[in-house]
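got a sequence here, can you model it:
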Amino acid sequence: MTVLNNGVTGHRGNPEAAPENTLAGFASAIALGVDFLETDVHESADGVLFLCHDATTGRTCGTDLAIAETEAAELRKLNAAHSFPSERFAPIPTLGELLALVAANPHIRLSLQPKCPAVGAICAAVERAGLAGRIAFNDGNFELLMEAKERLPEALIFYDTRDVEQLESGIGEAVAAGFYGLVAHQDSLNRERVAAIAEAGLEPGVWTVNDEAAMRRFLDMGVYRFYTDCPARLLKLKEGR
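Next up, the predicted model:
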């Protein structure tokens, strides 16, 4: 089966409809038809790779623990669906669990944002799962992305930029490094900068856009890749174009 390519990245899954960074949320985004899932990776005190945006668990799980200082068995007791009272208990998933879900859905790809130094362990897990050809990395840390690319040359690399200065300097850096795309914060993009990204041979992207009017505006600018918490909204909008 050919992988999808529609420019819609389910940011932490499908947070509009399901708890972020949970297997239920990722499955929901896959069912909608996104071409990429995006998630964040932290390492527990005993070396297990968990999927959570924050370094601590309070916002998403209610109980506040530092992931890097807590062993896996304790983290697995927490409810990652805490903010969705209607949802069943959902443990914080491991990277291995998500890789298994991706492996079972050959049309989907996965973008990983390492929030810990364990890039080597992350790449090793991807290789064990046989998914090197369907993995990307995204982050604003250039050195971290270079390490990921060196360890996993097949992976696509998206350089996430926060402001105009990083965007403008990052275009040349990303091209020289062989990166695939540049995904800029929405406040730093205009038509000319989107054109400059595309003319450099990079896929132009924006993060994190949830408002329909903003989606329309960036589509009109020529943006292709969107990180969004509302993938159903963006998919419907793209289908109408």
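
only C-alpha atoms from now on, for both contacts and neighbour counts.
Fine.

name the element residue 160 belongs to?
Using DSSP states H and E, residue 160 sits within strand 156-161.

downstream of that strand, the next helix or strand is which one?
Beyond strand 156-161 in the direction of the C-terminus, DSSP H and E gives the next helix or strand as helix 164-177.

now the other sequence, so there's something to compare against:
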Amino acid sequence: MDLPIITAHSGCEKTLANSMENIKKAIQLNVEYVEIDVRHTKDHIAVLSHDDEIGGICISESNLNELKKYNIVTYEEAVDLIIKSGKKVNSDIKTMESIELISTYIMNNELCEKVILSGCKEKEISYLTENYPEIRKLFNIDILMEEDLSFEEKMNRTIMLHRQNHLQGVNIPYYQLSDEVLQIMKDQGIETYVWTIDTEELMRRFVNKGVKSITTNEVVLLEKVKNEEAFR
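This is a model prediction of the structure:
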């Protein structure tokens, strides 16, 4: 069984999330993907931030020039640095409006094989499939798992979305990934990306389960666990 690839969570190794310091640290580590959170400004620039507020002002209601004093990083700056390092980009979508901005950038720069979109619910998945079918995307299954549906209905819905939209896989928090869910995904040929695992105990529990990727803040620790498990 192949061990999972590592995705560096934004803010990994105790750096400031979505900062240039964070990106520079992540690309020095032994990871496949660097995750960044993406949203949009008032003047339609894709920037990095988990939340819509920075320094007491709303990003979506501010122009980029107004935000520069907070050292906000643009999506293009981040992707350029990550790609040049040889790593891939996991773009965690925070706003519907940012999808068009980053999709255009990905297509114009022929980055479909180097960028994957996560944070996608059903609405975002449908939009991407209709407008940018070449772009790789993950279905964030966490909201569906919380809906008032039977377990069978949730799994059937996930399988249908995967087949209809040619997804790269599902993105799921570790506490929702039961052995039963994982086995169903495996049986259907659906790759599982799990987040966010930061303790050694959880790392050892998931590293041999057959997931495609583990997202973590503690990259160095996860690499150590992977190396030890590889020689067992």
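
hmm, back to that, what range in the second structure matches the strand holding residue 160 of the first structure?
With TM-score structural alignment applied, strand 156-161 of the first structure matches the range 136-141 in the second structure.

buried sites along that stretch?
Buried residues in stretch 136-141 of the second structure, defined by neighbour count with 16 or more other CA atoms under 10 Å: 136-141.

quick revisit: and the strand holding residue 160 of the first structure, how far out from the chain middle?
When distances are taken as CA atoms, centre = their mean, to the nearest Å, strand 156-161 of the first structure is centred 10 Å away from the chain's centroid.

my read is that residue 93 of the first structure contacts residue 48, right?
No: here residue 93 of the first structure lies out of contact with residue 48, judged by CA atoms under 8 Å, at a distance of 10.4 Å.

distance check, the residue nearest in space to the middle of the first structure against residue 50 of the first structure.
Closest to where the C-alpha atoms of the first structure average out (CA atoms, centre = their mean) is residue 38, at 2.2 Å. To residue 50 of the first structure, residue 38 of the first structure is 13 Å away according to CA to CA, to the nearest Å.

mean deviation, the top strand by length along the first structure versus the second structure?
Scanning the first structure for the longest strand, with DSSP state E as the assignment, gives strand 36-43. Average distance, strand 36-43 of the first structure versus aligned residues of the second structure after superposition (mean CA distance after the TM-score superposition for the first structure): 1.1 Å.

start and end residues in the second structure for that strand, please.
The aligned range for strand 36-43 of the first structure in the second structure is 33-40, by TM-score structural alignment.

run the chain-centre distance for that stretch.
In this view, stretch 33-40 of the second structure has its centroid 7 Å away from the chain centroid, taken as CA atoms, centre = their mean.

helices or strands up against the strand holding residue 160 of the first structure?
The contact analysis (3 or more CA pairs under 8 Å, 6 or more residues apart in numbering; DSSP states H and E) places strand 156-161 of the first structure against strand 135-139, helix 142-151, helix 164-177, strand 181-185.

what are the buried residues along the second one?
By neighbour count, and taking 16+ other CA under 10 Å as the criterion, the buried residues in helix 142-151 of the first structure are 142, 144-146, 148-149.

cool, the longest one as well?
Of the residues in helix 164-177 of the first structure, those scored as buried under the neighbour-count criterion (16+ other CA under 10 Å) are 164, 167, 170-171, 174-175.

which elements pack onto that helix?
Packing contacts for helix 164-177 of the first structure, counted by 3+ CA pairs under 8 Å, 6+ apart, involve strand 156-161, strand 181-185.

coming back round to it: pull the distance from the next helix or strand after the longest strand of the first structure to the chain's centre.
If you walk from strand 36-43 of the first structure toward the C-terminus, the next helix or strand you reach (DSSP H and E) is strand 49-51. With CA atoms, centre = their mean as the basis, the distance from the averaged C-alpha position of strand 49-51 of the first structure to the chain average is 13 Å.

mean shift of strand 49-51 of the first structure relative to the second structure?
When the second structure is superposed, strand 49-51 of the first structure averages 0.8 Å from its matched positions, counting by mean CA distance after the TM-score superposition for the first structure.

that strand: what's the following helix or strand?
Toward the C-terminus, strand 49-51 of the first structure is succeeded by helix 58-61 as the next helix or strand (DSSP H and E).

gap between that following helix and the chain center?
Once both centres are worked out by CA atoms, centre = their mean, helix 58-61 of the first structure turns out to sit 19 Å from its chain's centre.

kindly report the same for stretch 196-213 of the first structure.
That offset, for stretch 196-213 of the first structure, works out to 14 Å (CA atoms, centre = their mean).

so which bit of the second structure is that stretch matched to?
Correspondence between stretch 196-213 of the first structure and the second structure is established over residues 184-201, with TM-score structural alignment as the criterion.

for that stretch, which outside residues touch it?
Residues lying outside stretch 184-201 of the second structure but in contact with it, judged by CA atoms under 8 Å, 6 or more residues apart in numbering, are 9, 155, 159, 162, 168-174, 177, 182, 203, 211-218, 221-222, 225.

do that again at 7 Å, thanks
Contact with stretch 184-201 of the second structure is made by 168-174, 203, 211-218, as judged by CA atoms under 7 Å, 6 or more residues apart in numbering.

of the residues you listed, just say which sits nearest to residue 17 of the second structure.
Of all the contacts of stretch 184-201 of the second structure, the one with the least separation from residue 17 of the second structure (CA to CA) is residue 217, at 10.0 Å.

what lines up with the closest one in the first structure?
Taking TM-score structural alignment as the alignment basis, one finds that residue 217 of the second structure is matched in the first structure by residue 229.

contacts only, for that match.
Neighbouring residues of residue 229 of the first structure by CA under 7 Å, 6+ apart: 10-11, 14-16, 210.

in strands only, show me those residues.
Counting by DSSP E, the part of these found in strands is 10-11.

may I ask which of the contacts of residue 229 of the first structure has the most neighbours?
Most neighbours among these, by other CA atoms under 10 Å: residue 10, with 31 neighbours.

that one is in contact with residue 226, isn't it?
No: between residue 10 of the first structure and residue 226 no contact is recorded; they are 8.5 Å apart, counting by CA atoms under 7 Å.
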